[in-house]
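**Q** the amino acid sequence is not available; the structure is as follows:
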């Protein structure tokens, strides 16, 4: 069983065949609606409870749940909950820390594959690629919380640099449908799910974003990513994989790009478009024979 706080993450877990997913959000008005799920958790006794993130909210839930064995980290009062809490390894990338609870000592040489449905290309991306044949498709996401992002003017300056590197590129701005931002690219896309987002980014030439969730989801889809780290440390939060470039930004008004890396990315062969659809007209009086149609 899985406990998580937000519905948009649910499509990522559909392939895991979980017995039950509990949506619990303890902040603000979410506390009242979470009470039935909290009571349901309390009624069950679990063999093991894994707490992969050392936060006060997660540790509060871990203390509430009844379990024979609870595994977590010694940060945020974890030593009061877990019998043998794992120490936080400050030098380890954040993505690998939770694996320590499973006894797995993973490192950057071991790729983490996110099983997302990106085998087929998204219709909106197919349409864009056909409208701009041979032109690089560069996606970017301007939203970032807690002061980690860039202002619209700073994004315009950064995009101007990218245009000098790839003059014929189409700049695709990804918007959060709940909080759309001013358009600074050529076109904008507002997608309804994280799986849709990954399906689109998988077919891009490049994806650019500050350190936020869409950056890491795009990186997992396989597209080369330019991550802009204005506050956080890429040693802990950088995109994993040799095809990505994690850039520490000290001056948001004058971002120094790695033009050699950008040149290699622009020369990289993008996934080919699927073949044009085949339309077969069916007679109202004749059943469709697939063998004859093929």
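**A** Happy to help now that I have it. Being a predicted model, the structure only gives us computed values, none of them experimental.

**Q** from now on I want contacts and neighbour counts done on CA atoms only, so please keep to that.
**A** Will do.

**Q** just the helices in this protein please.
**A** 30-43, 56-64, 123-131, 152-165, 194-201, 213-221, 234-237, 259-267, 290-293 (DSSP state H).

**Q** second structure follows, compare the two:
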């Protein structure tokens, strides 16, 4: 039996036993000191803790519509957010968040986690809110003090989130499905659903200046692309060169290509292209916003660009675009990469 198969068997065993372990834990350690039976009215909710522990960059960008709607639903409340790592809080800059906490929720980060919990256990929140009901987030919620604990309904975790909301017809896209939790609390959602970053003028000006430099201060079609991806989503160099060639043939303009580099991709695939690299994700987003389009096959960078308001061309070889695709007005999801129609995409995005 291979190691991979052994690990898979162990994971299946762990998952089969997890419901019973969860229930036992909740019975033993649930903090119900100030838990109230009934849902608080809107005017009674003055302090909210939103919990979302996830390391995937795309999933954190998916939280933007929920945070914006939550801010509209409780305009006078203080909103705290618990995330996994400090870099994630930059996504929510300028959205009037009171305080960020970082769980470092892993075995390696156990001491940082315990330090954070020691601080949080001194606070009684009016509402502890889980947009997604993961086991980890529910365990943290169990240990904290809250008058209301809210999530979507889950049979094992309802013992903790007593004010859970049953969702009958959830929205399919992962960034919008959790909005039903707010509807279940009686809030009318504000449309259109905003999934975008809140940039400062300085950030936008800086991004614009970089974009002008990448264009050589000329009014020319400038398209950025990023080749990095995990696992099966990674496209071959041959596929990428074919995609770039299709766009070059589809327009009578000269295309200024900009390859986004990263620690994993240190040199461009084509000669004569511009390159750009930065560790500042908000700056990268502001730059992409001011270019004509962005092509990518990995959901994380795609959703960063989508949240920036960039024109995105998402290449989906293994991921379901109905649930994880780009959702901006000037974006397109491509599932049939082999038969990509650059001419049709260019017309839809007003590139040529």
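**A** That came through, no problem. This is a predicted model, so every value here is computed, not measured.

**Q** nearest to residue 17 of the first structure, of the helices of the first structure?
**A** helix 194-201 (16.9 Å; Cα to Cα).

**Q** ok, residue 77 of the first structure - how many residues close by?
**A** 14 (other Cα atoms under 10 Å).

**Q** now do the contacts for the corresponding residue of the second structure for residue 37 of the first structure.
**A** For residue 37 of the first structure, the aligned residue in the second structure is residue 116 (criterion: TM-score structural alignment). By Cα atoms under 8 Å, 6 or more residues apart in numbering, residue 116 of the second structure lies in contact with 101, 102, 103.

**Q** map the second one across to the first structure for me.
**A** In the first structure, the residue paired with residue 102 of the second structure is residue 23, using TM-score structural alignment.

**Q** look up how far residue 86 of the first structure lies from the counterpart of residue 129 of the second structure in the first structure.
**A** Superposed on the first structure with TM-score structural alignment, residue 129 of the second structure falls opposite residue 50. Distance, residue 50 of the first structure to residue 86 of the first structure, by Cα to Cα, to the nearest Å: 12 Å.

**Q** how about the helices of the first structure, which one is nearest residue 6 of the first structure?
**A** Nearest of the helices of the first structure (Cα to Cα): helix 30-43, 10.8 Å.

**Q** what comes up buried for that closest one?
**A** 34, 38, 41 (16 or more other Cα atoms under 10 Å).

**Q** reformat these as JSON lines; add distance to residue 105 of the first structure.
**A** What follows is the buried residues of helix 30-43 of the first structure, written out as JSON lines (distance: Cα to Cα, whole Å):
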{"residue": "34", "distance to residue 105 of the first structure": "35"}
{"residue": "38", "distance to residue 105 of the first structure": "33"}
{"residue": "41", "distance to residue 105 of the first structure": "30"}
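
**Q** okay, now residue 44 of the first structure: neighbour count?
**A** The burial count for residue 44 of the first structure: 11, using other Cα under 10 Å.

**Q** surely it and residue 66 touch.
**A** Yes - if you go by Cα atoms under 8 Å, residue 44 of the first structure and residue 66 touch, sitting 7.0 Å apart.

**Q** tell me the contacts of the residue nearest the centre of the second structure?
**A** Most central in the second structure under Cα atoms, centre = their mean is residue 61, positioned 2.5 Å from the mean C-alpha point. The contact partners of residue 61 of the second structure, taken as Cα under 8 Å, 6+ apart, are 91, 195, 303, 304, 307.

**Q** now the last one, nearest residue through space, not along the chain?
**A** Yep, that's residue 307 of the second structure we're talking about. Residue nearest to residue 307 of the second structure in three dimensions, not counting chain neighbours: residue 196, with 4.1 Å by Cα to Cα, 6 or more residues apart in numbering.

**Q** give me the number of residues near the one you found?
**A** Neighbours around residue 196 of the second structure, by other Cα under 10 Å: 21.

**Q** what's residue 212 of the second structure aligned with over in the first structure?
**A** In the first structure, residue 212 of the second structure lands on residue 126 (TM-score structural alignment).
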